[in-house]
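[1] One predicted model, sequence on top.
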Amino acid sequence: MAIKIEPTGKALGAMVSGIDLSEDISLEDQEVIFSGWIEHMVLVFRNQTLQFDDLLRLRHVFGPAGKTANQLLGLGRKAYYPDEVPDDITIISNITDADGHPKGSLGNGEAFWHTDSSFTEEPISASLLHAVEVSDQGGQTSFLNMYMAYETLPEELRKVVDGSYSNHSKSHSSDGTPRPAYGEITDVSKAPGVRHPLVRLHPVTRKKCLFLGRRLNSFI
């Protein structure tokens, strides 16, 4: 069966069928998946049963493997991660253990809008999310089309953001939890992180898009 990519008809995203990601993926199919991702920005593969090795293999379809936030920050492995979880995989969950401790790296609350690992000089280009247990209500993960966000800005505002930069602070995780290593931030202009342009040029499409990244302690 050939891979089929069906756009959602919304601002971004497409549904992908006709492939089992637990099996080896041919070079031809890898090219189809990569091209679909570039065009639609978010791809959804339904009804996939994947193991850790499958996820680690699949990531190479989208480019060289990056590092998790914990690895980038030198925070080490979470002590409560099961032994079978590879270091290159991050657990995100709203489930707590018997003592009330969250089982995931981002606590058991809601994560803020963010771009993964934007606090680094060279942010990652993609993230793979594999849903293991899905709630029958709530819990949606949302995505934004940042090409469209830029293109629909009023002309005067586009002139302001073109050429502007913002600081992407690493002082908090994506759920707003302070990272103790960076202490209390009293002056956001001195928050640890890196500076990125507010408007980036996509390396493949060569289209302009907004790059907002981190939220807390950011400034322009």
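    That came through, no problem.
[2] going forward, measure contacts and count neighbours with C-alpha atoms only.
    Will do.
[3] quick one, strands of the protein?
    4-7, 14-17, 43-45, 165-169, 193-197, 199-201, 208-210 (DSSP state E).
[4] Below is structure B, check it against A:
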Amino acid sequence: MENETIQVTSLTPRIGAEITGVKLTEPLGNQQFQEIHDALMEHSVIFFRNQPVDVHQHKDFGRLFGDLHIHPGSPPPPDHPEILIVHADKNSKHIAGENWHSDVSCDAEPPMGSILHLWEVPKSGGDTLFASMNAAYDALSERMKEYLDGLYATHSGEQIYRGRYSNDDTNMVYPKSTHPVVRTHPITGKKSIYVNKTFTTHINDVPREESDGILAFLYDHCAKPDYQVRFKWQPHSVAFWDNRCVQHLALWDYYPQVRSGYRVTVKGERPF
């Protein structure tokens, strides 16, 4: 169906679209919101250019899709607990998202979506890769789908959060949850692979060697270029991805240049 208020340009057959004809610095009408929502459901990650949103406009846009999530570890800017700072420069020892992951999958109710606005980007490099877990699941053999159906895996934040945000995390309680290896999208009904290299520790109720082997296969399978879109950032670009069916990876190929922005994350539901 043709959109009335925005233009949607598909970037690959499986994932990704660029949205034009809308200003996120202004309140959205009901039709605009619905068309943006529908584009996200169809393409799993959507991109906007030239959107110099301030922190309030950024949060307002996120709240259209649900309550905002507060990150369990990363310190926010003053007075804005819902904001995750994304910043790298010559003094950085690491960046967030260097491995494939779905945001905060260690939570009992992981975020439904994340909205990243970058206002400063390197002259070259710093792209983000996004991968469709719907497409990755669809490409599995029927035997593998049968094997994975009904399995659960443990996701933990400890291995990624320990020591990252504080020199003393003695009393830190790290989120840890169990989720289905294959989850069903609550709106589209599509199935997707829901394990990732950053947070998933093991598949439950199978021998560790079997778990390690299956996870290694799934990680390699999910990282195939066939399921990906690669986004090149410009100042004031915005990316909005559906964490329920997308993994992403941030490239750190621009050191010592600066890459800086804010992320708003929308609360989700318990995977099923």
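    Looks like it came in fine. Every value quoted in this text rests on a predicted model; they were computed, and no experiment measured them.
[5] Quick one: closest of the strands of the first structure to Ala131 of the first structure.
    When the strands of the first structure are compared by Cα to Cα, strand 43-45 sits nearest Ala131 of the first structure, at 10.4 Å.
[6] Could you check stretch 155-167 of the first structure and say which residues are buried?
    Neighbour-count burial for stretch 155-167 of the first structure flags 161, 165-167 (criterion: 16 or more other Cα atoms under 10 Å).
[7] quick revisit: out of the strands of the first structure, deepest packed?
    strand 165-169 (a mean of 23; mean count of other Cα atoms under 10 Å).
[8] what stretch of the second structure does it fall on?
    Aligned by TM-score structural alignment, strand 165-169 of the first structure falls on residues 152-156 of the second structure.
[9] average distance between that stretch and the first structure?
    Following superposition, stretch 152-156 of the second structure is found to deviate from the first structure by 0.8 Å on average (mean Cα distance after the TM-score superposition for the first structure).
[10] Confirm for me that Ser17 of the first structure is in contact with Arg46.
    Yes: between Ser17 of the first structure and Arg46 there is a contact under Cα atoms under 8 Å: 7.5 Å.
[11] how about Ala39 of the second structure, what's its match in the first structure?
    Per TM-score structural alignment, Ala39 of the second structure is aligned with Gly36.
[12] check contacts around its match.
    Going by Cα atoms under 8 Å, 6 or more residues apart in numbering, Gly36 of the first structure touches 5, 14, 43.
[13] if we go to the second structure, which of those residues are intact?
    Contacts conserved in the second structure for the contacts of Gly36 of the first structure, counting by both residues aligned by TM-score structural alignment, their matches' Cα atoms under 8 Å: 5, 14, 43.
[14] contacting residues around the corresponding residue of the first structure for Lys191 of the second structure?
    In the first structure, Lys191 of the second structure lines up with Lys208, judged by TM-score structural alignment. Lys208 of the first structure sits next to 147, 150, 199-202 when contact means Cα under 8 Å, 6+ apart.
[15] tell me which of the residues you listed is nearest to Val32 of the first structure?
    Scanning the contacts of Lys208 of the first structure for proximity to Val32 of the first structure, where the rule is Cα to Cα, the winner is His202, at 19.1 Å.
[16] From what I see, that closest one and Cys209 are in contact.
    Yes: the criterion here is Cα under 8 Å, and His202 of the first structure meets it with Cys209 at 7.3 Å.
[17] how about the longest helix along the first structure: buried residues?
    In the first structure, taking DSSP state H as the definition, the longest helix is helix 27-40. Using 16+ other Cα under 10 Å as the test for burial, helix 27-40 of the first structure gives 30, 33, 36-37, 40.
[18] list the contacts for Val194 of the first structure?
    When contacts are counted by Cα under 8 Å, 6+ apart, Val194 of the first structure touches 119-121, 167-169.
[19] Counting neighbours, what do you get for Thr205 of the first structure?
    For Thr205 of the first structure, the count of nearby residues is 9 (other Cα atoms under 10 Å).
[20] got a list of what it touches?
    Contacts of Thr205 of the first structure (Cα under 8 Å, 6+ apart): Ile38.
[21] For Asp162 of the first structure, see how far away it is.
    18 Å (Cα to Cα, to the nearest Å).
[22] what do you get for Thr49 of the first structure?
    Where Asp162 of the first structure is concerned, Thr49 of the first structure sits at a distance of 43 Å (Cα to Cα).
[23] Take the kept ones among the contacts of Gly36 of the first structure and write them to JSON lines, including distance to Asn70 of the first structure.
    Listed next are these as JSON lines, based on distance: Cα to Cα, whole Å:
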{"residue": "Ile5", "distance to Asn70 of the first structure": "33"}
{"residue": "Ala14", "distance to Asn70 of the first structure": "30"}
{"residue": "Leu43", "distance to Asn70 of the first structure": "25"}
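[24] Arg179 of the first structure: which of those is nearest?
    Out of those, the member with the shortest distance to Arg179 of the first structure (by Cα to Cα) is Leu43, at 31.5 Å.
[25] nearest residue to that closest one other than its sequence neighbours?
    Nearest residue to Leu43 of the first structure, sequence neighbours excluded (Cα to Cα, 6 or more residues apart in numbering): Ala14, at 5.1 Å.
[26] Which residue in the second structure occupies the aligned position of the one you found?
    Using TM-score structural alignment, Ala14 of the first structure lines up with Ala17 in the second structure.
[27] Pretty sure that match sits against Phe47.
    Yes: at 6.3 Å, Ala17 of the second structure and Phe47 qualify as touching, with contact defined as Cα under 8 Å.
[28] which residue in the first structure lines up with Ala108 of the second structure?
    By TM-score structural alignment, Ala108 of the second structure lines up with Glu121.
[29] Its match: neighbour count?
    12.
[30] quick one: contacts for the spatially closest residue to Leu24 of the second structure that is not a sequence neighbour?
    Spatial nearest neighbour of Leu24 of the second structure, excluding adjacent residues (Cα to Cα, 6+ apart): Gln51 at 6.1 Å. Shown in contact with Gln51 of the second structure (Cα under 8 Å, 6+ apart): 23-25, 236-238.
[31] Ok, Ser164 of the first structure next?
    Taking Cα under 8 Å, 6+ apart as the test, what Ser164 of the first structure contacts is 197-199, 220.
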